[in-house]
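> generate coordinates for the sequence data below:
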Amino acid sequence: MNLKQYLIEEWRQLARVNRSDRPWEMPVAAALCMGAPIFAGAAMDDIGLGLAASLGGLVFLHLPATGLAHRMSWLMACAFGMTASHALGMLGHLVPALVVPMIVIITILVMMVCRFYAAPPPGGLFFVMAAAIGAYSPVHGRDALAQIGAVAAGGVLAVAIGFLYSLHIVSRRGHPEPLRRPTPSLDTVVMESVVIGGFVGLSLLAAHALQLTRPYWVPVSCLAIIQGASVRAAWSKHLHRTLGTAAGLLVFLGITQIPLGPWGTAAMVMALALVVETLVVRHYGLATVFITPMALLLAEGSQGNALAAPWTLMEARLIDTVVGAIIGVAGAACLHNTRFRHWAGSRLRRLWPG
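So this is what the prediction gives:
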């Protein structure tokens, strides 16, 4: 394939828009899960706790298209996992040297669960994001405990909204057909999870080595890429994420020029969440344009000094995304390489009991 054909193929991949059968109520419910906690925080004059609770609201995005009983049990498990991930990340404040090993262990455990149950996207992404944000959060002591409680409260709200949404959708569309899940294997569940955790840890070490100011975005970007079903999918996601982030930073710059205040921040996050969940199944790159400002508002919105200097924040986010995406593509190449899989799998089998 010559350069011209390669560029044409890449453009086709970038421009492809997928069809979606997602009901319109789903983005609305997701936006409510993320926006309502921030409105509550604004009403209590504590936007920081509202934003933390909104992080717990991301649990709603793990709602599976299954029967009602399974939907709710899975969503409640995800709410617990999100809270636990954030709390374990917060423990990094006590021993900073343990942050990287802790993020690696959390990633491995989360990915093992997701691989065993064949969890659909977003997979383990938000759990690792919650842990990473917690590990580098500026709050300590009682404020840290309050933030963990806020994440748990946001998860509970997401479960409640998920229950009402599921009742509505099941009554309208009926019970979905049972999904055929692949039989879990040692390679899929353990080996792939260990490799993914290793590369996520490597990306965080790279962030520290480069002395990046907000290293938590690097492992998140790495995991978003390495979760791809193939090297081709990982590379496409890398392009979508990098270009979408660059465009999204311009959107974020425009948002910072608006005097939002707590109530305006809540409304903006809700609007962005609605757009993201409408677009993400159709075109990941376009969705990333709006994911970027939404994620920055969630992680940085409680720190007025950070939003007052948007160029510094934008530069940090772009560098973090590029570094994480490069390591993520390298990890995906290893993960889908037959020789590497055989080498890694054979060594894990020696350690695995039975």
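
> make it CA atoms for all contacts and neighbour counts henceforth
Noted.

> show me what contacts His140?
When contacts are counted by C-alpha atoms under 8 Å, 6 or more residues apart in numbering, His140 is found next to His93.

> state the distance from it to Leu250.
Taking C-alpha to C-alpha, to the nearest Å as the measure, His140 falls 32 Å from Leu250.

> one more: Met314?
9 Å.

> what is the burial count for Pro23?
11 (other C-alpha atoms under 10 Å).

> then the one 4 residues further on?
Residues contacting Pro27 under the criterion other C-alpha under 10 Å number 20.

> isn't it up against Ala273?
Yes - contact between Pro27 and Ala273 holds when scored by C-alpha atoms under 8 Å: they sit 7.4 Å apart.

> please give the structure of this sequence too, so both can be compared:
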Amino acid sequence: MDVRLRTTSAWGTPNWQLLRAAHRPELRPALRVGFGLAIPGIVLLILGHGELMVYAVFGSVVGMYGRNPNRLQRLKDQALAAAMMLAAGISAIFIAPWHLAPWPFLAAGIMVALCSSLCSDRFGLKPGGSFFPLFAFGALGSLPVGEQLATSGLAAFVLTAMFSIVLGQTTRFVGSERRNTGRGLPWQEILRRAGCYGCVVLLAGSIAMLLGVDHLAWVMASAVVPLAAGNARGRLSRGAHRVAGTVAGLLVLLGIYSLQLPEVWLGLAVIFLMFPTEGYMTRNYGLALSFFTPQIMLMLELADPSVDASVMLERALANLLGVSAGILGALFFDPKQR
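A predicted model of the protein is given here:
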């Protein structure tokens, strides 16, 4: 039997080139999204409002949706993404002073998952799914803002999202960028997928509350991660990347904490981490999360200085529970191969 090492992919591309591409960041989108956060973020730090960085980070996520070389289609994609993100984030900002109990908060999260899945699938938005809108809703809706509406945070969130759209229109793209034709899935498939997202979030949140696990926002967001893959093997891989990236990110976070940086430098670290997060998001999901995890942890700490090591460990465990429930839920609610 002639056994040889396969050196090419199914498309005729050498495997070593595919491997190298997976470990090379996408510089153009990384710079666009990074500067979409860097400029508003530096303004916030100069004004002495590092606690508002969390709002700016989620506003800058709008920049991740603008990869189409066609300027008009890119504007449509980002406008739709902005509407989706702003609907989730503004709703969260308005309910934050109410300090919702876990079950009503979960119900609201399910609605966000359903609506964002419908929107992203109907218009073919990339990245697809409910992860970013749902995470924005959970994180901003659970911030300890007291009894007053966080109007400064609302302004930072909206202005950063609008700035990301402007930045997307002033950037020159090449044909190799990820395309979106603006055409989504058939309605039957759209509704089926939205139902899967809602059921998975319900399952993960219910398990978390029955087990007494806090940080429901992390559980909900992590639960929808496996659904981005189209089959059982891909979902296991996606979930494993999520867990491995989170663990690696916690190690990065410990390294940053060991430096005992002042608030301004922590804010700059949040800004810097956005560049590799977006650079690797489509090439190496696990590596991207190793940067995204400390970024999220740091920006939430800036918003809530009472966060300590035990809280971070609890968030990591909530992340693991959410991924596990998401993989389990996908097997029951979304068995169809995509």
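
> sorry, back to before: between Met314 and Leu250 of the first structure, who's got more neighbours?
Neighbours per residue, other C-alpha under 10 Å: of Met314 of the first structure and Leu250, the larger number sits with Met314, 22 against 16.

> helices or strands up against the strand or helix carrying the more buried one?
The secondary structure element spanning Met314 of the first structure is helix 310-335 (assigned by DSSP states H and E). Identification of packing neighbours for helix 310-335 of the first structure by 3 or more C-alpha pairs under 8 Å, 6 or more residues apart in numbering; DSSP states H and E yields helix 192-209, helix 217-226, helix 231-256, helix 338-351.

> the shortest one vs the second structure, mean deviation?
Compared with the second structure after the fit, helix 217-226 of the first structure shows a mean deviation of 1.0 Å (mean C-alpha distance after the TM-score superposition for the first structure).

> which part of the second structure lines up with that helix?
Here helix 217-226 of the first structure aligns to the second structure at residues 218-227, judged by TM-score structural alignment.

> equivalent analysis for stretch 26-42 of the first structure, please.
Using TM-score structural alignment, the match for stretch 26-42 of the first structure in the second structure runs over residues 29-45.

> the matching stretch against the first structure, how far on average?
Following the fit onto the first structure, the mean deviation recorded for stretch 29-45 of the second structure is 1.7 Å by mean C-alpha distance after the TM-score superposition for the first structure.

> next, the buried residues of that stretch.
Of the residues in stretch 29-45 of the second structure, those scored as buried under the neighbour-count criterion (16 or more other C-alpha atoms under 10 Å) are 29-38, 40-42, 44-45.

> need the residue closest to the centroid of the second structure.
Nearest to the geometric centre of the second structure sits Phe132, at 3.8 Å (C-alpha atoms, centre = their mean).

> residues making contact with the match of stretch 26-42 of the first structure?
Contacting residues not belonging to stretch 29-45 of the second structure are listed as 50, 52-53, 56-57, 60-61, 63-64, 67, 156, 160, 163-164, 167-168, 171, 264, 267-268, 271-272, 274-279 [C-alpha under 8 Å, 6+ apart].

> buried ones among the residues you listed?
The neighbour count (16+ other C-alpha under 10 Å) marks 50, 52-53, 56-57, 60-61, 63-64, 67, 156, 160, 163-164, 167-168, 264, 267-268, 271-272, 274-279 as buried among the contacts of stretch 29-45 of the second structure.

> now, those that are in helices?
Counted as lying in helices by DSSP state H, out of these, are 53, 56-57, 60, 156, 160, 163-164, 167-168, 264, 267-268, 271-272, 274-279.

> returning to that earlier point: from the chain's centroid, how far away is the match of stretch 26-42 of the first structure?
Per C-alpha atoms, centre = their mean, to the nearest Å, the displacement of stretch 29-45 of the second structure from the mean C-alpha position of its chain is 16 Å.

> can you check stretch 61-75 of the second structure too?
Averaging C-alpha positions (C-alpha atoms, centre = their mean) puts stretch 61-75 of the second structure 17 Å from its chain's average.

> do stretch 35-50 of the first structure as well
Between the mean C-alpha point of stretch 35-50 of the first structure and the mean C-alpha point of its chain there is a distance of 21 Å (C-alpha atoms, centre = their mean).

> how far away is Ala318 of the second structure from Ala248 of the second structure?
Distance check for Ala318 of the second structure against Ala248 of the second structure: by C-alpha to C-alpha, it reads 16 Å.

> do Ser117 of the second structure as well
Between Ser117 of the second structure and Ala248 of the second structure the distance is 29 Å, computed by C-alpha to C-alpha.

> of these two, who's got more company?
Applying other C-alpha under 10 Å to Ser117 of the second structure and Ala248 shows that Ser117 carries more neighbours, namely 27 against 19.

> and that one, what helix or strand is that in?
The secondary structure element spanning Ser117 of the second structure is helix 102-122 (assigned by DSSP H and E).

> give me the distance from that helix to the chain's centre.
Mean-position distance between helix 102-122 of the second structure and its chain equals 15 Å (C-alpha atoms, centre = their mean).

> packing partners for it?
Using 3+ C-alpha pairs under 8 Å, 6+ apart, helix 102-122 of the second structure sits against helix 71-95, helix 131-141, helix 187-210, helix 216-223.

> need the winner for burial among these.
Each of these was scored by mean neighbour count; the highest is helix 216-223, a mean of 28, by mean count of other C-alpha atoms under 10 Å.

> so which other helices or strands are in contact with it?
Under the contact criterion of 3+ C-alpha pairs under 8 Å, 6+ apart, the helices and strands touching helix 216-223 of the second structure comprise helix 102-122, helix 131-141, helix 187-210, helix 309-333.

> would you turn those into CSV with distance to Gln73 of the second structure?
Listed next are these as CSV, based on distance: least, C-alpha to C-alpha, whole Å:
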stretch, distance to Gln73 of the second structure
helix 102-122, 14
helix 131-141, 21
helix 187-210, 21
helix 309-333, 32
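
> fine by me, we can end here.
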